[in-house]
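Participant: no sequence on hand, only this structure:
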């Protein structure tokens, strides 16, 4: 399990691709690999991966075909930067919300607003996943636990403070970038349960209930 509090940024050192499998070599900050072991779980842009090898502060991960298909990891290349979070331990503070590290879908950045001292990023996601996105609700974007601001059809935004921009890859985000999305599990359960009872929410429902900060 993860908390959605990004612990830092790693850089892609090497990508080795064979049929149905990519091995990612990621360079971590020196102080973030202490106590890491082979087999440990680390969320890379919100995707739970297993450490297969370590060489100093470079960790190696294997991403299988299904992972490459369902996430943005298959598009990574040398020099790219990724958010990371090591698996939570019992007793850790949960500053965000509980995440599984299982990416549900991807979304595209369609607009970036830069008012003074913060940034608002608009995303567009597939219609069948928009039904789980509500203003003031939780969502994980590239592994970061964020609060949803406005929702309009299949588009939604998040408002990012300077610390979030500094600590994550969102500080360098650009229109057209694709990101990994993990829907809040409690929201998904509630929406699906109501749908089974006949109280379905249309996927294209349009709402706009103000904004929230993250």
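Facilitator: Sure, I can see it. Computed from a prediction, not measured in an experiment: that's the story for all the values here.
Participant: C-alpha only now, for contacts and for neighbours.
Facilitator: Noted.
Participant: what helix or strand is residue 129 on?
Facilitator: helix 127-130 (DSSP states H and E).
Participant: can you tell me what sits against the helix or strand following that helix?
Facilitator: Going down the chain from helix 127-130, the next helix or strand is strand 138-141, by DSSP H and E. Applying C-alpha atoms under 8 Å, 6 or more residues apart in numbering, the external contacts of strand 138-141 come out as 4, 45-46, 97, 99, 133, 145-148, 179-184.
Participant: cool, and stretch 42-53?
Facilitator: Outside stretch 42-53, the residues that touch it by C-alpha under 8 Å, 6+ apart are 2, 37-41, 59-63, 71, 82-87, 100-103, 140-144, 179-182.
Participant: list the contacts of the residue nearest in space to the middle of the chain.
Facilitator: In the chain, the residue lying closest to the centroid (C-alpha atoms, centre = their mean) is residue 142, at 2.0 Å. Neighbouring residues of residue 142 by C-alpha under 8 Å, 6+ apart: 44-47, 83, 179-181.
Participant: these: which two are farthest apart?
Facilitator: Greatest spatial distance among the contacts of residue 142 (C-alpha to C-alpha): 83 and 181, at 13.1 Å.
Participant: find residues that contact each of these two.
Facilitator: Residues touching both residue 83 and residue 181 (C-alpha under 8 Å, 6+ apart): 46, 142-143.
Participant: so where's the longest strand in this protein?
Facilitator: strand 8-18 (DSSP state E).
Participant: need the contact partners of it.
Facilitator: With C-alpha under 8 Å, 6+ apart, strand 8-18 has contacts from 22-29, 58, 76-85, 167-169.
Participant: drop anything exposed from those residues.
Facilitator: Burial by neighbour count, 16 or more other C-alpha atoms under 10 Å: within the contacts of strand 8-18 this picks out 22-28, 58, 76, 81-85, 168-169.
Participant: comparison target, given below:
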């Protein structure tokens, strides 16, 4: 588990293609690796990766074909910057929200505008996960815990303060940039709980039986 509070920016040092999947070497920059062990998890642009080798300056992780297919890691090149966060410890402050590092889908930056000293980014989410994104709810974008300001159909916007923009890879985003999205954990489990064991979930199943009326009848509203 993670919090979505980025601890450092890293950089892709090496990509080894191995029978359809990848082995990544990531330079960790200022990330403290003194308490990392083999098998520990490090969120890389919001994707939970397992360290199979590491040193004070870098770590190595295998990336499956499935992960390359459903996240933006497959677009990474040597030199690409990534957001890094080590796994949450139970005694840590939960400054963001609970994040699993299991990406739900890939979104796209639709527009960027400055708002006083902050920046507004409108993001388009895939239709099958947009229903989980709520006004003033939490969303994880490239590993960053952010608050949703507005929602219009499949698009939503987030406000980025100067500190977050400076300490993460957000400053590199442009209109059209693809980003990893992870929705709030509770929303996914609530839908599954209310839908019952007969419900079928697959990438092509973009409809939901959960409505506002259904939630009200079930005592959630």
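Facilitator: Perfect, thanks for sending it. Just so you know, these numbers come straight off a predicted model, no measurement behind them.
Participant: follow-up on the earlier one: same for the next helix or strand after the longest strand of the first structure, what does it pack against?
Facilitator: Sequence-wise, the next helix or strand downstream of strand 8-18 of the first structure (DSSP H and E) is strand 21-27. Helices and strands touching strand 21-27 of the first structure, as assessed by 3 or more C-alpha pairs under 8 Å, 6 or more residues apart in numbering; DSSP states H and E, comprise strand 8-18, strand 58-64, helix 65-70.
Participant: one more pass at 7 Å, please.
Facilitator: Packed against strand 21-27 of the first structure by the contact rule (3 or more C-alpha pairs under 7 Å, 6 or more residues apart in numbering; DSSP states H and E) you find strand 8-18, strand 58-64.
Participant: and the equivalent of residue 73 of the second structure over in the first structure, how many neighbours does it have?
Facilitator: Matched across to the first structure, residue 73 of the second structure falls on residue 73, judged by TM-score structural alignment. When neighbours are defined as other C-alpha atoms under 10 Å, residue 73 of the first structure has 19 of them.
Participant: so which residues of the second structure form helices?
Facilitator: Counting by DSSP state H, one finds helices in the second structure at the ranges 65-70, 127-130, 162-167, 185-195, 212-217.
Participant: what's the farthest-apart pair in the buried ones among the contacts of strand 8-18 of the first structure?
Facilitator: 22 and 168 (23.5 Å).
Participant: okay, buried residues for stretch 160-180 of the second structure please.
Facilitator: Buried, per 16+ other C-alpha under 10 Å, within stretch 160-180 of the second structure: 160, 164, 168-170, 178-180.
Participant: list the contacts of residue 72 of the first structure.
Facilitator: 178-180 (C-alpha atoms under 7 Å, 6 or more residues apart in numbering).
Participant: and what of residue 102 of the first structure?
Facilitator: By C-alpha under 7 Å, 6+ apart, the contact list for residue 102 of the first structure reads 47-48, 182.
Participant: ok, residue 95 of the second structure to residue 6 of the second structure distance?
Facilitator: In this view, residue 95 of the second structure and residue 6 of the second structure are 10 Å apart by C-alpha to C-alpha, to the nearest Å.
Participant: the more surrounded of those two?
Facilitator: Shown here are residue 95 of the second structure and residue 6; by other C-alpha under 10 Å, residue 6 has more neighbours (25 against 10).
Participant: contact partners for the residue of the second structure positioned farthest from its centre?
Facilitator: In the second structure, counting by C-alpha atoms, centre = their mean, residue 217 sits farthest out from the average C-alpha position, at 32.2 Å. Shown in contact with residue 217 of the second structure (C-alpha under 7 Å, 6+ apart): no residues.
Participant: map it across to the first structure for me.
Facilitator: Alignment note (TM-score structural alignment): residue 217 of the second structure has no counterpart in the first structure.
Participant: which residue, other than its chain neighbours, is closest to residue 105 of the first structure?
Facilitator: With C-alpha to C-alpha, 6 or more residues apart in numbering as the criterion, residue 105 of the first structure has its nearest non-adjacent residue at 5.4 Å, and that residue is residue 181.
Participant: what's the neighbour count on residue 70 of the first structure?
Facilitator: Residues within reach of residue 70 of the first structure, counting by other C-alpha under 10 Å, total 16.
Participant: what do you get for residue 104 of the first structure?
Facilitator: 14.
Participant: so it makes contact with residue 185?
Facilitator: No - Residue 104 of the first structure is not in contact with residue 185 according to C-alpha atoms under 7 Å; the separation is 10.4 Å.
Participant: picking up where we left off before, dump the helices of the second structure into TSV; add distance to residue 155 of the second structure as well.
Facilitator: Below are the helices of the second structure laid out as TSV (distance: least, C-alpha to C-alpha, whole Å):
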stretch	distance to residue 155 of the second structure
helix 65-70	19
helix 127-130	8
helix 162-167	21
helix 185-195	17
helix 212-217	20
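Participant: between the ones you listed, which gets nearest to residue 114 of the second structure?
Facilitator: Of all these, it is helix 162-167 that lies closest to residue 114 of the second structure, at 10.7 Å by C-alpha to C-alpha.
Participant: mean deviation of the closest one from the first structure?
Facilitator: Helix 162-167 of the second structure differs from its equivalent in the first structure by a mean of 0.8 Å after superposition (mean C-alpha distance after the TM-score superposition for the first structure).
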